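Trainee: Quick one, what's the 3D model for this:
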Amino acid sequence: MNYGAIMLSTALVAGVALAQSPADRLSLKEPHLAVVPRSGAEAARIQAVTAPPSDFGTAQPFEANQGGAGTVRRRDDGQAFSLPQNDLTFEQQSDFAVGNGLFERLWVTAPSSTIASDGLGPMFNTRSCQDCHIKDGRGHAPQGPGDDAGSLVVRLGLPLRDDPTAANDLDLYLGAHPDPVYGHQFSDNSVPGTASEGKVSVTWAHADAVALPGDERVSLRRPEWSLDDLGYGPLDPRTRISPRVAPQMIGLGLIEAIPTADILSHADPDDLDGDGVSGRAHVVWSPEYERPMLGRFGVRATTPTLRQQAADAFNADIGIASPLRRDPAGDCTEAQVACRAGPHGLDPEQGGFEVSDESLDLVTFYTGRLGVPRRARVDDPEVLRGKQVFHAARCTACHVPTFVTHRLEDRPEHSFQLIWPYSDFLLHDMGPGLADGLPAGQATGSEWRTPPLWGIGLTEETSGHRQFLHDGRARSLTEAILWHGGEAQAARDRFASLSADDRAAILAFLESL
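Mentor: As a prediction, the model looks like this:
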């Protein structure tokens, strides 16, 4: 099923003017949020509290509470990212627990006596949300024989054009056509009676070592991906692949509550200030609200809301139909006849879907209220010095420290919160080293959304590994920084020129997040 074509036809039906660019069509109103407008006095307070610090000798007020009032205690075990926000009511905690159960649910093949849990596949990547987002943390890339790609997905596509930003019509919402046989996403598992699409494997090629001051040498590794044992013939020779590991899940509801205007205020697509950083908003089409919206979620900011993110993942990753993604065959294409004719779990008791509207809402509630852990060592002199060096190196040009969320009538737990995600949620060209060549909407194959850094210091405790970047290639934070290119090249070079003590201070600061 070509969801891009569905979105395009929906846009045409909605009567959107083709002569406008996507940015021109973007409204600052968020249709899924009950927003209370800010007063002038509140706007002034927000400007003051989010201004860059002038004194790095002490921690800023409330800096330890990265997730605002909902910040949770910092744990050093596998549950660090699985706690509910600290400001939920008793009733909300109950909804959180039910949503958690659905997030962990193992889906089975239909028909089954457990109609609320059947409908898996026919092709899929994992049987549950938790299988990919293990302990709500980061996934990992395969490390060798016997290590499967369970917490990694591979997106597929045929680019519509060399430069997705060049067109001025609605097809730039699509970015890439699906592979004519394998669709938009590679499925390495399937139910009995249906062949899977194949297996994902990777070999690691080592790049030249990078010499850093202080006699440190860092060897970078580059992944070489392959799709093996293809079950439906060869891929189209024009198809590009984009592997990416599952991201951590904390703070997503707070991200959704950041005003669109505040994110756009950091965009500088034409680099008018001349600093070499030209972040731009990713305007995407919302099939739920039939309008352009700001993309916030996903490695290329392709999704505007958490509810759509949940529906997309149910459908593409598990093969589950919901009110927002109605096809029970998931990503199976018309060329995959057995898959299209395979068993499904559509049921009247689920509203005619495999996951009901209510269940989709509960999963969305859960993913939107996973608490952000408290910062560590905010007053430590080395951490404070690392923070200062982080600012001086201009890392904050993309990793914007703070935002204040909307005032929300129906979501007090996300309302008017000072948060510290360290991201601008914009697209940036990260250079050829990280490029995969697969566009997504307006995002080119070398553009990525700035990932939030909160919680990055707990990656090993939560996920049991230290893999970073979108495909897990970096084995340390130093490697992750050294892979930065394009708009981030200058900041990367500043880091690479620092003394060993200053590099250690930056790493101490990042580990405190």
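Trainee: CA only for contacts and neighbour counts going forward, please
Mentor: OK.
Trainee: so how far is residue 359 from residue 116?
Mentor: Computed with C-alpha to C-alpha, to the nearest Å, the distance linking residue 116 and residue 359 is 10 Å.
Trainee: The two: who's more crowded?
Mentor: residue 116 (21 against 18; other C-alpha atoms under 10 Å).
Trainee: quick one: which helix or strand includes the more buried one?
Mentor: Assigned by DSSP states H and E, residue 116 belongs to no helix or strand.
Trainee: Just confirm it contacts residue 353, I think it does.
Mentor: No: counting by C-alpha atoms under 8 Å, residue 116 stays clear of residue 353, with 9.8 Å between them.
Trainee: Where do the helices of the stretch 51-200 of the chain begin and end?
Mentor: Applying DSSP state H, counting those that start in this stretch to the stretch 51-200 of the chain gives helices spanning 90-104, 129-132.
Trainee: for comparison, sequence B:
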Amino acid sequence: MYKNLRRIFVLTSCFSCLLLPSITVAYDVRSGGGTTIKKEGANAFSLPAANLPMSKRLDFSVGNSFFRNPWIPAPATTEARDGLGPLFNTNGCQNCHVKDGRGHPPEALDTHAVSMLVRLSVPAVTEQQKQQLITHGSVPEPTYGGQLQDFAVTDYPAEGKIEIAYQSKAVRFADGTVVQLRQPTVSISNLHYGPMAKDTMLSARVAPPMIGLGLLEAIPESTILAWQDINDEDGDGISGKANQVWSVAQQKTVLGRFGWKAGQPSLMQQNAAAFNGDLGITSRLFPKENCTENQSICDELPNGGEFEVSDNILDFVEFYSQHLAVPSRRNLDSQQVQLGQTLFANAGCDSCHKPSVVTAELPDLPALSKQRISPYTDLLLHDMGEGLADNRGEFSANGQEWRTPPLWGIGYTQEVNGHTYFLHDGRARNLLEAVLWHGGEAESAQQYVLNLDKPQREALLAFLNSL
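Mentor: Okay, the predicted model is just below:
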């Protein structure tokens, strides 16, 4: 049981400039427990859980095929894959979650956002709009709906074009080092269906990595709720809260886990919502096309049947997304990594990025059952300050709150996706910039990091890249 568990004693002698007490740090190379794989390179996020039996790997492969391969407009001879659009953001899940990894904001020469979308909403003013908050979490923009679709089927125009401009923001370390952050401003041009409402709120979201999602779903609800400290009763400045969101299947409000603001309760609903909002594909959970009353294109073009993605396909995609493995940690014998882990804890980062939890007992999903995992998240909402605010609420989340993103596998981003863009809108170009954007409840952690010297900063980044 302790084969992979190591205990490292980190002493102040690691760096003569570092004044820290001796500390014992325990860690496990297997971030995903028994599901963890040992894999590097571009496919490090795309393998099934290591403990998934061979009898279930065909189900994984079938789900992968529907996740990876493109969908096409109806009617088509390949009925299992038709129904795309007519308005959409992409024609396949892998286009956003490239290699099951992380999306990025559009580059200078990109004509479409591709692996980033923009949420749209307006303030709830009328009683009807306030009721919408219960089941939708926000009020969709009247003409363009809940998100901007920047693609359309052939011979039809897209809703508009997503554009991002950046302003520079300087941050200075105590040793005088200056880092230039970039503050994004999102706008929409080439609007085909007329102007948006004047009070429309925009929120850019890049696709998050797919690894370990079934394990996150398996964390007991009681554990997540026990991590809450809504009124900061312990006085540590951290006051995480769980999002409470609408379950379409259960027709009631439940705990939210998935999405940048924990706006989805389950992988099944997350996947079905992405099929509908991102690809324009209907299902039992979301049977309506993603057109508003002001857009006639959905009435003019044929669809792929009552439910364009069947329950059977949704089940396969759910199984696939539940069992994508987390790759093992690396470089754990490095003294620099060990120091970085101590700095991470001393900064208080592990107050939100919880390093260890045990999943529930799941008889129907034995590979995910009772696993000790290291996701580095509490799945709670935290106020991250004005700098990261999108000023757009989502169910219980306000405009400054975001779900703590899992950190496992973050050091593989460059080799899997060829970039190191982080945070909800990809504004951070590397991990250091991502840390420096932390504010609000994480202000003290940010200030701790700003007082680190260069060797200490490098140690902190070495630890993060070891995950």
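Trainee: Would you pull the TM-score for this pair?
Mentor: Scored against TM-score structural alignment, normalised by the length of structure 2, the superposed chains reach a TM-score of 0.92; 447 aligned residues with a C-alpha RMSD of 1.9 Å.
Trainee: follow-up on the earlier one: ranking the helices of the stretch 51-200 of structure 1 by burial, who's on top?
Mentor: Each of those was assessed for mean neighbour count using mean count of other C-alpha atoms under 10 Å. The highest is helix 129-132, with a mean of 21.
Trainee: Show me how far that one is from its chain's centre.
Mentor: From the chain centre to the centre of helix 129-132 of structure 1 is a distance of 15 Å (C-alpha atoms, centre = their mean, to the nearest Å).
Trainee: Likewise for stretch 76-88 of structure 2?
Mentor: With C-alpha atoms, centre = their mean, you get 26 Å for stretch 76-88 of structure 2.
Trainee: what range in structure 1 matches that stretch?
Mentor: Here stretch 76-88 of structure 2 aligns to structure 1 at residues 112-124, judged by TM-score structural alignment.
Trainee: The matching stretch: end-to-end distance?
Mentor: One end of stretch 112-124 of structure 1 to the other measures 18 Å (C-alpha to C-alpha).
Trainee: swap in stretch 86-94 of structure 1?
Mentor: Stretch 86-94 of structure 1 end-to-end distance (C-alpha to C-alpha) = 13 Å.
Trainee: equivalent range in structure 2 for that stretch?
Mentor: Against structure 2, stretch 86-94 of structure 1 falls on residues 50-58 (TM-score structural alignment).
Trainee: same check, this time on stretch 489-500 of structure 1
Mentor: Under TM-score structural alignment, the match for stretch 489-500 of structure 1 is residues 443-454.
Trainee: Now tabulate the helices of the stretch 51-200 of structure 1 in a markdown table and tack on distance to residue 188 of structure 1.
Mentor: Formatted as a markdown table, the helices of the stretch 51-200 of structure 1 follow (distance: least, C-alpha to C-alpha, whole Å):
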| stretch | distance to residue 188 of structure 1 |
| --- | --- |
| helix 90-104 | 20 |
| helix 129-132 | 13 |
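Trainee: looking at these, which is closest to residue 238 of structure 1?
Mentor: Counting by C-alpha to C-alpha, residue 238 of structure 1 lies closest to helix 129-132 out of the helices of the stretch 51-200 of structure 1; the figure is 28.2 Å.
Trainee: Quick check: which helices or strands does that closest one pack against?
Mentor: The contact analysis (3 or more C-alpha pairs under 8 Å, 6 or more residues apart in numbering; DSSP states H and E) places helix 129-132 of structure 1 against helix 90-104.
Trainee: how big is the offset of the helix it packs on relative to structure 2?
Mentor: Following the fit onto structure 2, the mean deviation recorded for helix 90-104 of structure 1 is 0.8 Å by mean C-alpha distance after the TM-score superposition for structure 1.
Trainee: by contact count, what packs against that helix?
Mentor: helix 129-132, helix 357-367.
Trainee: can you pull the buried residues of stretch 399-417 of structure 2?
Mentor: Within stretch 399-417 of structure 2, the residues that qualify as buried are 399-414, 416-417, counting by 16 or more other C-alpha atoms under 10 Å.
Trainee: Would you check the span in structure 1 matched by that stretch?
Mentor: Taken onto structure 1 by TM-score structural alignment, stretch 399-417 of structure 2 occupies residues 445-463 there.
Trainee: For residue 97 of structure 1, give me its contacts.
Mentor: residue 366 (C-alpha atoms under 8 Å, 6 or more residues apart in numbering).
Trainee: The counterpart of residue 234 of structure 1 in structure 2: neighbour count?
Mentor: By TM-score structural alignment, residue 234 of structure 1 lines up with residue 195 in structure 2. Residue 195 of structure 2: 12 surrounding residues under other C-alpha under 10 Å.
Trainee: A helix includes residue 195 of structure 2, no?
Mentor: No: under DSSP: H, G, I helix; E, B strand; the rest coil, residue 195 of structure 2 sits outside any helix and is assigned coil.
Trainee: Okay, it and residue 85 of structure 2: tell me how far apart.
Mentor: For residue 195 of structure 2, the distance to residue 85 of structure 2 - C-alpha to C-alpha - is 22 Å.
Trainee: So the closest residue to residue 203 of structure 1 other than its chain neighbours versus residue 109 of structure 1, what's the distance?
Mentor: In this structure, residue 203 of structure 1 finds its nearest non-sequential neighbour in residue 224, 5.2 Å apart by C-alpha to C-alpha, 6 or more residues apart in numbering. As defined by C-alpha to C-alpha, residue 224 of structure 1 lies at a distance of 33 Å from residue 109 of structure 1.
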